[in-house]
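In: With the input below, show me the fold.
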Amino acid sequence: MASCVAPRCRHAASTLGSSAALGRRAARVLSAPRCAASTLADAGAAAETAEAPGGGGAAGVKKRVLSGVQPTGVLHLGNYLGAIRQWVANQESYDNFFCVVDSHAITQPHDPKELSQATYRTAALYLAAGIDPKRSNIFVQSHVSAHSELMHSPPGRRAARLLAPLHRWMLNCATPMGWLEKMIQYKEKSQRAANAESVSVGLFDYPVLMAADILLYQAQLVPVGDDQRQHLELTRDIARRFNDKYAKKKKRKVFVEPEALIVKSNARVMSLQDGTAKMSKSDANDLSRINLLDSPDEIRRKIKKCKTDSIKGIGYSPDRPEANNLLGIYEAMTGKSKEEVEAEAATWVGWGTFKPLLADALIAHLEPLQARYAELVAEPEYLASVLREGAEAADETASRTLADAKRAMGFTLPGETPKF
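Out: Got it, this is the predicted structure:
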């Protein structure tokens, strides 16, 4: 899922719950083991990060960041460099909400047991990579009732439970079918499907769920890759259409129209087997990616077998996609500048010299992350508490937006006094 940045609500206390709840949360978090991946956070701080157009907000007001990754397979180096490391680097700058977008993962055939395990594995990797619960909220998408999937809310939250199925339904009713039929990702994935029976309505409707993720949190800025730009434009169109139709005469709009946040740096990591294709969890060839939990032996094997070219020397060049990718990874893993890597590359005899250096850099960089992950697996109660408290904070914000959307469309809310 795309990252999102939004202004913090002026009622910040209500966003995060009562002060008592905050106290319990702080006490639990402060008693938790210190993240062993501090070196990863330091490395992330040195990376070039997203640049928000128009600069910061009012003095003392943090913008909200919402981002997430699908729990399909194991997170890989592309997920880390393209998203998670930048989350870590920006934790002090924003009011952060990071989710595991499990509802997105079921739009295509999946193994229920694997989805459950991958959801917790992904959340644990967020923490292991350096996301700090004292500074960021971490939650599972389906644990927040307002995201619209058919689920049960926590006991005692009857209003949120009644609102749950409505949000995506409301956005669906505001979205022309023709808009979804034009979505490139749907066309590509449906064409690759074995038959029509394997193409779900969820896949067709996936962009509306993505729009719901963004609009629920009043996101102003959304860091997106090239493959997500069309989804962002659809989200803007849905927000504009909803506001024009239901909130045109109101003092404020229900939804913010988000803008693209351009992410700088060499965050785009390509396949180890094809320098022109993005590193992907869905690639059937495991040699195409470095998974964050790969062992040192697996990393060495994958780097040894990665695709290179036969051009003499090693260096950056528009005509050398594999060389650009591998040098970019080395640059990110070592913290060296492009100029420093170029100077070092001039001393290498060939790929046989460079590949062991790259493997060593990857192993050294991922070691603290893997150590912290092992600690988290051994303490599942702590992970459960982080996810529970993160979901409570997220639900406060999402449910408020959902209630505003309901009122705009003319729905009544449970418990309110009837007006005739």
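In: okay, CA-based contacts and neighbour counts for the rest of this
Out: Fine.
In: what's the neighbour count on Ile106?
Out: The number of residues packed near Ile106 is 19, by other Cα atoms under 10 Å.
In: Which residue, neighbours along the chain excluded, lies closest to it?
Out: Leaving aside its sequence neighbours, Ile106 sits nearest to Gly202 (Cα to Cα, 6 or more residues apart in numbering; 7.8 Å).
In: correct me, but the one you found touches Pro109?
Out: No. Look at Gly202 against Pro109 with Cα atoms under 8 Å: they stay out of range, at 10.8 Å.
In: structure for this one too, so we can compare:
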Amino acid sequence: MFPDRVLSGMRPTGKLHLGHYHGVLKNWVQLQSEHPCLFMVADWHALTTNYDNVNEIEKSVWDMVIDWIAAGIDPAQATLFIQSRVPEHAELHLLLSMITPLSWLERAPSYKDQLEKLSHKDLDTYGFLGYPLLQAADILLYRSNLVPVGDDQVPHIELTREIARRFNHVFGKEVGFAEKAEAAIKKIGGKKGKLYNDLRTRYQQDGDVEALEAARALLQDTQNLSYGDRERLFGYLEGGGKMILPEAQPLLSSVPRMPGLDGQKMSKSYGNTIGLREDADSVGKKIRQMPTDPARARRADVGNPERCPVWKLHQVYSNQTVQQWVVEGCKSAGIGCIECKQPVIEGIIAEQKPMFERAQPYVEDPTLLKSIVADGCEVARDMARDTMRDVREAMGLSYG
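Out: Below you'll find the predicted structure:
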């Protein structure tokens, strides 16, 4: 069995905003203290839709990594790297394309959806059609078995699982597999070897799931096995071949719908965002200019918070006491709209303050940032090389 490992990434297509923080980055910050995490700047993915604006991608790469650190991602806990600096992503993508049916890519729910949303762009390209496969390669390259996603991305993880399953089925049947597995059983010793065989028989003959779990635990605790022998015995246990690529699991995260300045979901395409590291004066100006309940045309008019976009931000940034003050003051015309907006301004600025502090050393000295990313790329590439060695061997490409 492969150890728990998290992979997630973002496309560098512009400055990050508070929607990214509440929707993704807060979850990353929590995950980095629970699992080994790799966080990827997905610059090749950005090219699938922004190939005609590469200057924005280049600038966004470094801005985005600073934003990650500002949000609380700790380079001492997580590996931060750039996709294109690890060429094995492209190699695995190519090799997986040899066994991935075209229909699997065409049925990806986001494929037709994005074609419609981005109808103004020429996306009749293989890169755009094949990006779910590149995404699968990203995950499988690090043998990541935990991928944090929202509900809408689950089909992509299922595609990744299907591709891993197909790869293991086609290429996991190494020559002499059963003989190598039997030899590996002898290496773990007479008593453990007998127990493994007994558990394997109980699972394969009787479908005893508890026996399967017990055998897996036995292998995990066995120290004198090579990586290859361990994976052979996991595959032999379940009646298959050597497991080369693991089947990733979606790590479902409850992604809050961060409201934008107009009450819709905060999104660059709606022009309703507040930047992760936006100047305090700009934040204040944007909030003060937000629309409110249309019923409150004058200060003395009573209103209803449920009809006001500012109320949605109070639900993110204000405590119960302030929220109660807003409801009572709005419905009685006891407070004005400008007065109502002030706690939101203060809440956002307070949230951003530590972000500016964490980001400042890297803004002042970009070489610090590039050093962190260079180290992360080396760590990622070492993992990628290990996977590709096994993939090439399985596919008969290890000659030379």
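In: Just give the TM-score of the two.
Out: The TM-score (TM-score structural alignment, normalised by the length of structure 2) is 0.73; 322 aligned residues with a Cα RMSD of 2.6 Å.
In: counterpart of the residue nearest to Ile106 of structure 1 in structure 2?
Out: In structure 2, Gly202 of structure 1 lines up with Gly127, judged by TM-score structural alignment.
In: mind listing the helices for the stretch 51-200 of structure 1?
Out: 77-79, 85-89, 102-105, 112-129, 158-163, 166-173, 177-181, 184-192 (DSSP state H, counting those that start in this stretch).
In: helices or strands up against the last one?
Out: The one in question is helix 184-192 of structure 1. Contacting helix 184-192 of structure 1 under the criterion 3 or more Cα pairs under 8 Å, 6 or more residues apart in numbering; DSSP states H and E is no other helix or strand.
In: list the buried ones in it?
Out: Neighbour-count burial for helix 184-192 of structure 1 flags Gln185, Tyr186, Ser190 (criterion: 16 or more other Cα atoms under 10 Å).
In: between those residues, which is nearest Leu81 of structure 1?
Out: Set against Leu81 of structure 1, the nearest of the buried residues of helix 184-192 of structure 1 by Cα to Cα is Gln185 (22.9 Å).
In: Pull the contacting residues for that closest one.
Out: Asp227 (Cα atoms under 8 Å, 6 or more residues apart in numbering).
In: counterpart of it in structure 2?
Out: Residue pairing (TM-score structural alignment): Gln185 of structure 1 is matched to Ser110 of structure 2.
In: so how far is Tyr131 of structure 2 from that match?
Out: Ser110 of structure 2 is 10 Å from Tyr131 of structure 2, where distance means Cα to Cα, to the nearest Å.
In: cool, Leu96 of structure 2 as well?
Out: Counting by Cα to Cα - Leu96 of structure 2 and Tyr131 of structure 2 are separated by 12 Å.
In: now swap in Leu397 of structure 2 and tell me
Out: The spacing between Leu397 of structure 2 and Tyr131 of structure 2, counted by Cα to Cα, is 25 Å.
In: neighbour count winner among the two?
Out: Tyr131 (20 against 11).
In: could you measure that one against Leu159 of structure 2, distance?
Out: To Leu159 of structure 2, Tyr131 of structure 2 is 12 Å away according to Cα to Cα.
In: Phe234 of structure 2 too?
Out: Taken as Cα to Cα, the span from Phe234 of structure 2 to Leu159 of structure 2 is 23 Å.
In: how many other residues sit next to the counterpart of Leu376 of structure 1 in structure 2?
Out: Aligning on TM-score structural alignment places Leu376 of structure 1 opposite Tyr362 in structure 2. Neighbour count of Tyr362 of structure 2, defined by other Cα under 10 Å: 19.
In: Which residues are in contact with Tyr362 of structure 2?
Out: Ile66, Leu368, Leu369.
In: top of those residues by neighbour count?
Out: Compared across those, Ile66 has the highest neighbour count, 24 neighbours, by other Cα under 10 Å.
In: give me every residue that touches that residue.
Out: Ala359, Tyr362, Val363, Leu369.
In: Ala196 of structure 1 too?
Out: Listed by Cα under 8 Å, 6+ apart, the contact set of Ala196 of structure 1 reads Ser190.
In: returning to what we had before: export the buried residues of helix 184-192 of structure 1 as TSV, with columns for distance to Lys248 of structure 1.
Out: Formatted as TSV, the buried residues of helix 184-192 of structure 1 follow (distance: Cα to Cα, whole Å):
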residue	distance to Lys248 of structure 1
Gln185	32
Tyr186	32
Ser190	37
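In: between these, which is closest to Arg289 of structure 1?
Out: Gln185 (21.7 Å).
In: Looking for the alignment partner of Ile106 of structure 1 in structure 2.
Out: Counting by TM-score structural alignment, Ile106 of structure 1 corresponds to Leu47 in structure 2.
In: Isn't that match up against Val54?
Out: Yes. When contacts are counted by Cα under 8 Å, Leu47 of structure 2 is listed as touching Val54 (7.5 Å).
In: Could I get the contacting residues of Ala215 of structure 2?
Out: Ala215 of structure 2 neighbours (Cα under 8 Å, 6+ apart): Tyr196, Leu199, Arg200, Leu237.
In: In helices, which of those fall?
Out: Among these, the members falling in helices are Tyr196, Leu199, Arg200, Leu237 (criterion: DSSP state H).
In: If we only consider these, which is nearest to Phe167 of structure 2?
Out: Using Cα to Cα, those come closest to Phe167 of structure 2 at Leu237, 18.4 Å.
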